[in-house]
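> how would this look folded up:
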Amino acid sequence: MNDGWSEWAPLLWTATRETLVMVGVAMLVTIPFGLLLGVLLLITGKGGILEQPIANKILGAVVNVGRSVPFIILLVAVIPLTRALVGTTIGTTAAIVPLALATIPFFARIVETALREVPGGLVEAATAAGARRREIVSKVLIPEALPSLVSGVTITTIGVIGYSAMAGAVGGGGLGDVAIRYGYQRYETEVTIATVVVLVVLVQLLQWAGDWFARRLSHA
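As a prediction, this is how the structure comes out:
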């Protein structure tokens, strides 16, 4: 047992770092692009400050298609794009591409929903005061929706952790890869259990931090 753990502990540590890198970089891509897409969905919608029905329908369709494709299928479907962008289709770096593509539309809808919660009176007051569209977005909509946006980032990041585990099924590295190669293929149940425990701890810590930060912002 001790000999087994002496082998698995370094693997789990390396896999955890790979998972954190995948999730972190994917979220660094997801947050700005998802935020931009979510803002556009809101302001081009009916009654928005930049109402554009056709553009809104196109954006909505793109987001809906992106959210409809199962992640495991997306992993395979974007292999040519992944190879073109990072030069490989396996490993942690390659997994970041489908992770970001899967989560951007998801986060965009969360952003849109969060911004819709901002009272319309605030936008009307800013418009009456002569604020430009950019100022309404950056100084009214986003600041007022910040607690909800932080919660949305937390939810999205937890989702990315789950996706990263699936990426291990196709050589994406991380905890999912360890669980499959050692826990499933070698019938090492202890490795599978240890992987699940690490994932649960990561999710719990992330959820706690996200909730704490959102509460602090809501009291500000």
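
> switch to C-alpha atoms for all contacts and neighbour counts from now on
OK.

> all helices of the protein, in order?
Listed in chain order, the helices of the chain (DSSP state H) span residues 2-43, 53-68, 71-77, 79-86, 92-116, 120-128, 133-136, 142-144, 146-167, 174-178, 189-219.

> of the ones you listed, flag the one that's most buried.
Using mean count of other C-alpha atoms under 10 Å, the stretch among the helices of the chain with the greatest mean number of neighbours is helix 174-178 (a mean of 28).

> following up with a second sequence; could you model it the same way so I can compare the two?
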Amino acid sequence: MKVATEETIYMSLIALLFTFVIGIFLGLILFLTDRGQLWQNKVIHGITAAYVNIFRSIPFIILIVLLIPFTRSLVGTMLGPTAALPALIIGAAPFYARMVEIALREIDKGVVEAAKSMGANNGQIIFKVLLPESMPALVSGITVTAIALVSYTAMAGVIGAGGLGDLAFRDGFQRGNPDITLVATIVVLIIVFILQYIGDYLTNKLDKR
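Next up is the predicted model:
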């Protein structure tokens, strides 16, 4: 149980870190290249939106299977916690990118116009206005994504990624030990509750309204 819990936490946290960075990047591209925004570009926006929509829509268990050749070429195997990371990141980053885009759209346009009138360049507007103003929503979004990632790790465990999902399925369900499945489920719930608490705490601290 200890090893399975550590594997789930490892997969969730590493995937979450990459998801946050990639999701912020994709979300900014989606927002900034849209019509009427700083970097309006129909082609780049269309390509980015297509990527996000496609990978956000593929069921995670199917995505893992589709990415097996890519995972093998990158990691050398399709088994173990590290092998689950490409699918976890590719599956979660587009999901979070849409949340980033929504958070940026909720910013009062007057704040951006005020920054422009004071001579702020595009970089300053992005890093000193857009991201700070949207940070409570970004943290709230990454909290939702983190919880989704925990559930993704459970699904990844069914095909050999390890973690609590693997423990619950192989040692619990397949070997007829419902107690193991129940305990693994409880541990997953505890991890989710902790992530939700941390996310809510940070969101409330950052929200200056």
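
> check contacts around the residue mapped onto residue 169 of structure 1 from structure 2.
Matched by TM-score structural alignment, residue 169 of structure 1 corresponds to residue 158 in structure 2. Each residue near residue 158 of structure 2 by C-alpha atoms under 8 Å, 6 or more residues apart in numbering is listed here: 165-166, 169-170.

> quick one: the closest residue to residue 129 of structure 2 other than its chain neighbours and residue 106 of structure 2, what's the gap?
In space, not counting the residues next to it along the chain, residue 129 of structure 2 is nearest to residue 112; the distance is 6.9 Å by C-alpha to C-alpha, 6 or more residues apart in numbering. The span separating residue 112 of structure 2 from residue 106 of structure 2 equals 12 Å under the rule C-alpha to C-alpha, to the nearest Å.

> residue 130 of structure 2 now?
Between residue 130 of structure 2 and residue 106 of structure 2 the distance, using C-alpha to C-alpha, works out to 10 Å.

> please apply the same query to residue 138 of structure 2.
According to C-alpha to C-alpha, residue 138 of structure 2 and residue 106 of structure 2 sit 11 Å apart.

> what do you get for residue 163 of structure 2?
For residue 163 of structure 2, the distance to residue 106 of structure 2 - C-alpha to C-alpha - is 37 Å.

> follow-up on the earlier one: mind checking what the residue nearest to residue 129 of structure 2 lines up with in structure 1?
Residue correspondence, TM-score structural alignment: residue 112 of structure 2 in this structure matches residue 123 in structure 1.

> show me what contacts its match?
The contact partners of residue 123 of structure 1, by C-alpha under 8 Å, 6+ apart, come to 136, 140-141.

> which position in structure 1 pairs with residue 144 of structure 2?
In the superposition onto structure 1, residue 144 of structure 2 corresponds to residue 155 when matched by TM-score structural alignment.

> which residues sit against stretch 42-60 of structure 2?
Contact partners of stretch 42-60 of structure 2, identified using C-alpha under 8 Å, 6+ apart, comprise 26, 29-30, 33-35, 87, 90-92, 94-95, 97-98, 152, 155.

> 10 Å instead?
The contact list for stretch 42-60 of structure 2 (C-alpha atoms under 10 Å, 6 or more residues apart in numbering) reads 23, 26-27, 29-35, 39, 63-64, 66, 87-88, 90-98, 151-153, 155-156.

> and stretch 116-129 of structure 2, end to end?
OK, stretch 116-129 of structure 2 end separation, C-alpha to C-alpha: 10 Å.

> determine how far that stretch lies from the middle of the whole chain.
Its chain's average C-alpha position is 27 Å from that of stretch 116-129 of structure 2, according to C-alpha atoms, centre = their mean, to the nearest Å.

> please apply the same query to stretch 196-209 of structure 1.
Counting by C-alpha atoms, centre = their mean, stretch 196-209 of structure 1 comes out at 15 Å from the chain centroid.

> so it aligns onto which residues of structure 2?
Under TM-score structural alignment, the match for stretch 196-209 of structure 1 in structure 2 covers residues 185-198.

> against residue 104 of structure 2, how distant is residue 7 of structure 2?
Between residue 7 of structure 2 and residue 104 of structure 2 the computed distance is 34 Å (C-alpha to C-alpha).

> one more: residue 125 of structure 2?
Using C-alpha to C-alpha, residue 125 of structure 2 is found at 12 Å from residue 104 of structure 2.

> which residues are in contact with both of residue 138 and residue 106 of structure 2?
When contacts are counted by C-alpha under 10 Å, 6+ apart, residue 138 of structure 2 and residue 106 have no shared neighbour.

> what remains of the contacts of residue 158 of structure 2 once you look at structure 1?
For these, the contacts that persist in structure 1 are 165-166, 169, with contact defined as both residues aligned by TM-score structural alignment, their matches' C-alpha atoms under 8 Å.

> how close does the closest residue to the match of residue 144 of structure 2 other than its chain neighbours sit to residue 47 of structure 1?
Counting by C-alpha to C-alpha, 6+ apart, the nearest residue to residue 155 of structure 1 once its immediate chain neighbours are dropped is residue 207, at 7.8 Å. Relative to residue 47 of structure 1, residue 207 of structure 1 is positioned 34 Å away (C-alpha to C-alpha).

> same question, residue 36 of structure 1
When C-alpha to C-alpha is applied, the distance between residue 36 of structure 1 and residue 47 of structure 1 equals 18 Å.

> and if you look at residue 153 of structure 1?
Per C-alpha to C-alpha, residue 153 of structure 1 is found 26 Å from residue 47 of structure 1.

> re earlier: so for residue 130 and residue 106 of structure 2, which residue has more residues nearby?
It is residue 130, of residue 130 of structure 2 and residue 106, that has more neighbours when counted by other C-alpha atoms under 10 Å, with 20 against 11.
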